[in-house]
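1. next come a sequence and a model predicted from it.
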Amino acid sequence: MSTTTNTTTATGGAPGAGLERTLTLSSVCIIGIAWVTPLVVLATIGIIAHLSGGSAPTAYILTLVAMVFTAYSYGRMAQVHHTKSGSAYTYIGEEMSSHLGFLTGWMILLDYFFIPLVVWLIGAAYLANQFPAVPMAAWIVAFILPTTLLNLIGIKTTTRTDYLLVAFQLLVIAIFVALCLAQWAGAPAGPGALEPFYNDGTTFSAIAAAAAVAAYSFIGFDGLTLLTEETKDPKRTIPRAMIIVVLFFGVLFITVAWVTQLVHPGAQFAHPASAALGISRAVGGNLFAAFVLAGLVVGQFACGLTIQAGASRLLFTMGRDGALPAPLARLSSRGTPVISIVLIGLAGLIGLFVDVTTSASFINFGAFSAFTLVNLAVIAHWLKHRPQRGAAGVFWWVVLPALGAIVDFYLLCNLDIDAVIVGLIWLVLGIAWLGWITRGFRQPPPKLTFEEKPELD
């Protein structure tokens, strides 16, 4: 699960000359699938099943509803701002307020800055379960050090590699689903086909809490708006691609959650953070479990490498444009923002003190905040410009985004209380910093530009 910004310049490489439109609908969809990362569902399935009271697929259904509404609103904004690459802070800054747009970017920074932490923590949890003699802390450091060093060197990752990793992940998932269905079909005393969706332990509050964490699995689809300048007919392509990617992952996650709860009913797991490994061993033996472990570790390492590079790029941009302290934009002789990369690596050490559920939750605080505001930005645009009149305009530009905002805000409120506290502290720090750089909110905040970025990946 990852988001990265694209640095390709137009032919000739002139900074600011614009980007060449080469991406088709299928290309954008494949990139979106690579960014979100299919195998993330196995990485977190035990946590979602535990939080939902054994109704993981229902939790994913609720999350999917929120993501579909939000993808629709992102698509609307991508249509309006189709001449340039954008993101949540751009849309909200243009449609609502530049100060609110800055704070949206600040909340998104919470995602970018700490997502590597969650990625490394998940990978470490699986290795610690497989090799209990090695402390969890050692595995966390083992992920952070090589990833940070490779990004400092400036290693390049290619789109082709991403595609191969996606194909491998889908193969692992396909085998996992087939083995689970085979074991369930061969066990006459097993649960009914609908039991994973609703059982005696199912409550709406548990479903909502699990759905709030499950949103972590979808993070990345919103990054497709950054491809606007490189996409053919972006006004139609980007919105369609976002809906397709969200629906693809919704079906994938619900399916995996369903078959998992068929072979392991209920919410009790010896190790929820690494439950997929035990289930893989139960349905496919040690060889298949090793296969899944390899996929998870390789996927988490590659994902962490890419996300740390993308996050350091965002810190570099914000430092260069005056939104964050200038030293964050300092480059090494290799053209990599050393301080930004190292800072993200050090943030990963927080994994020594928190678990996967808590860390994923406070990341989702930033995501749900941005998602809620993007839905509201669509309504604000309609109120100012009336792009479509009558009942149809109210439905498409007000009702649907309002429903998205309500669902997103509801899930935000259902996050772990510690995550909400961390998120609110982060927001207060953002408001204080905004007040400082705008001289008491009397000046507009700096606008971020994504030109002349360093080559990080």
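-> Thanks, I have it.
2. make it CA atoms for all contacts and neighbour counts henceforth
-> Fine.
3. which strands or helices does the helix or strand encompassing Ala241 pack on?
-> If you go by DSSP states H and E, Ala241 is part of helix 234-263. Using 3 or more C-alpha pairs under 8 Å, 6 or more residues apart in numbering; DSSP states H and E, the elements in contact with helix 234-263 are helix 25-36, helix 40-51, helix 56-80, helix 159-185.
4. what's downstream of that helix, the next helix or strand?
-> helix 275-320.
5. what angle do the helix holding Ala241 and helix 56-80 make?
-> Counting by axes from the mean of the first three to the mean of the last three C-alpha atoms, to 10 degrees, helix 234-263 lies at 180 degrees to helix 56-80.
6. compute the number of surrounding residues for Thr260.
-> Neighbours of Thr260 under the rule other C-alpha atoms under 10 Å: 28.
7. so for Thr358, which of the helices and strands packed on helix 234-263 sits nearest?
-> Among these, the nearest to Thr358 by C-alpha to C-alpha is helix 40-51 (10.7 Å).
8. can you give me the offset of that closest one from its chain's centre?
-> Helix 40-51 sits 15 Å away from the centroid of its parent chain (C-alpha atoms, centre = their mean, to the nearest Å).
9. ok, structure two:
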Amino acid sequence: MSQLSPDASSVTPTQLTAQVTRGRFKRVLGVPSLVLFGLVYMVPLTAFTTYGIVTELTGGRVAATYIITLAAMAFTARSYARMSIAYPYSGSAYVYTQQSFGGALGFLAGWALLLDYLFLPMINYLIIGLYMGDTFPGVPTWVWIVAAIALVTVLNIVGIVSVARANFVIIAVQTVFIITFIALAVAAAGGQGVDPLAPFTGDGTVDGFLPLFQGAAILCLSFLGFDSVSTLAEEAKDSRRTVPRAIMIVTIGAGLLFILLTYLAQIAYPSNAFETADTASIEVVASFGQQWVSVLFIAGFVAGCVGSALTAQASVSRILFAMGRDGVLPRAVFGRLSARYGTPVIPIVIVSAVSLCALFADLLTVSNMISFGALIAFSCVNLSAIKHYFVDRGERRGWDAVNNLVLPGIGFALTVWLWTNLSGSTFLVGGAWLAVGLVLLLIVTRFFRRATPTLDLKE
């Protein structure tokens, strides 16, 4: 049984053992399942989610923007991988920051992470509503949103094995479309004689590098899958080996795929004039003149959104569970697993209720809010890697200095840089969210007269 301790900083990695309240997660996931989980979470077709928005913002330089985003995310993914070795537990940035900097900062990092995890299922439901509503205008958008929420909730309650099985089918559908898209895009570009460097140099409507960084701040949401892998540490076999490996495979592999897809989309449809930026990808695919390709795209994209919502809900429910297990959130509500299914049922249902906000949300605002929370969490994990390895463990000589200070330091600088390129309204909403978290922390600690509850990781 896990106990609460005001200070777990003295715990060594060899003493760590996964403990949960009233039950244990089942360790059933290997590297392939973890990679599949991360890829489904990210959605291989997620490059098309904000394609129209970022194309207009950057003047057709989405591929170049993805290169910047991948460079930033690779450093941060590396920090996640290393911290997952040090602390192989559910909770992701929350646990890493808590164990490195104490309960108070850990709570605030987890609270920021909750923002993007709560919004990510929502953005998937929103996209499902937009695309299905465009395809079947006779059916109200809200019907598609509510149906998707119900399906995802049931699958998550049943258990992580059902999620993994659904992931395989979803990836298969998207893979078929990706292969088809690549073939048709290359053929279309060849017939138009398009400049092959246009996706990097732009169409001349927007100049300068600043729009690229603003676009990269939005595209961060495409990479959230790598950190979702770390939330499954307590359900992975040999987690200190499998989780970090899966994190890096997911990050690099998905990033290269995003660059390829957006590059081909731009040379196949060299325009940033869309009827609706939110669903611009439909126009790109329709330009091929093949109705069956459009149908396949809608099927693959919607399936991907269902899969992403499925894995996003699984991840955020486990973060809520970790915070409930620690006593930061009410343990009776958040810190228990279902005896029948071995899943955190109440957090899963709460996430579903929050996701109903997709009925009135807009795509750009939700995208920015996801990036706001994610970039704060990413910054905390980079700093945690420095604190744990360079400061606490004193690994500072030779390559260790580069490994434990320089590389995570670069990751921290890049994430802060991207964070500052978000819109002003994003900071207002995000700041309000952090303020609510601070108030909750003050209540839990009685204005810091009581130590912030943390998880005692000793056996």
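-> Yes, it's here. Since the model is a prediction, treat every value here as computed from it, not as a measurement.
10. what TM-score do we get after superposing?
-> Once superposed, chain against chain, the TM-score is 0.84 (TM-score structural alignment, normalised by the length of the first structure); 435 aligned residues with a C-alpha RMSD of 3.2 Å.
11. returning to that earlier point: average offset of the helix holding Ala241 of the first structure relative to the second structure?
-> Superposed on the second structure, helix 234-263 of the first structure shows a mean distance of 1.5 Å to its aligned residues (mean C-alpha distance after the TM-score superposition for the first structure).
12. coming back round to it: could you export the helices and strands packed on helix 234-263 of the first structure as CSV, including distance to Ser361 of the first structure and mean neighbour count?
-> Converted to CSV, these look like this (distance: least, C-alpha to C-alpha, whole Å; neighbours: other C-alpha atoms under 10 Å):
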stretch, distance to Ser361 of the first structure, mean neighbour count
helix 25-36, 17, 21
helix 40-51, 12, 25
helix 56-80, 14, 25
helix 159-185, 24, 17
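13. go through those and name the closest to Trp433 of the first structure.
-> helix 56-80 (27.0 Å).
14. where in the second structure does the very next helix or strand once past the closest one fall?
-> Once helix 56-80 of the first structure ends, the next helix or strand along the chain (criterion: DSSP H and E) is helix 88-95. Mapped onto the second structure using TM-score structural alignment, helix 88-95 of the first structure covers residues 93-100.
15. so which residues make contact with the matching stretch?
-> Outside of stretch 93-100 of the second structure, the residues within contact range by C-alpha atoms under 8 Å, 6 or more residues apart in numbering are 8-9, 83, 87, 89, 104-111, 113, 319, 377-378, 380-381, 384, 387-388, 454.
16. three-state assignment of the equivalent of Pro453 of the second structure over in the first structure?
-> Correspondence of Pro453 of the second structure to the first structure, assessed by TM-score structural alignment: Pro446. With DSSP: H, G, I helix; E, B strand; the rest coil as the basis, Pro446 of the first structure sits in coil.
17. check contacts around the nearest residue to Pro446 of the first structure once chain neighbours are set aside.
-> In this structure, Pro446 of the first structure finds its nearest non-sequential neighbour in Ala323, 5.9 Å apart by C-alpha to C-alpha, 6 or more residues apart in numbering. Listed by C-alpha under 8 Å, 6+ apart, the contact partners of Ala323 of the first structure are Ile437, Pro445, Pro446, Lys447, Leu448.
18. buried only: go through those residues for me.
-> Ile437, Pro445, Pro446, Leu448 (16 or more other C-alpha atoms under 10 Å).
19. quick one: which of those is nearest to Ala133 of the first structure?
-> Distance to Ala133 of the first structure, by C-alpha to C-alpha, is smallest for Leu448 among these, at 46.7 Å.
20. surely the closest one and Gly319 touch.
-> No: counting by C-alpha atoms under 8 Å, Leu448 of the first structure stays clear of Gly319, with 9.5 Å between them.
21. not counting sequence-adjacent ones, nearest residue to the most centrally placed residue in the second structure?
-> In the second structure, the residue lying closest to the centroid (C-alpha atoms, centre = their mean) is Leu224, at 2.1 Å. Nearest-residue entry for Leu224 of the second structure: Met42, 6.2 Å, with adjacent residues in sequence omitted and distances by C-alpha to C-alpha, 6+ apart.
22. what does that neighbour align to in the first structure?
-> Per TM-score structural alignment, Met42 of the second structure is aligned with Val36.
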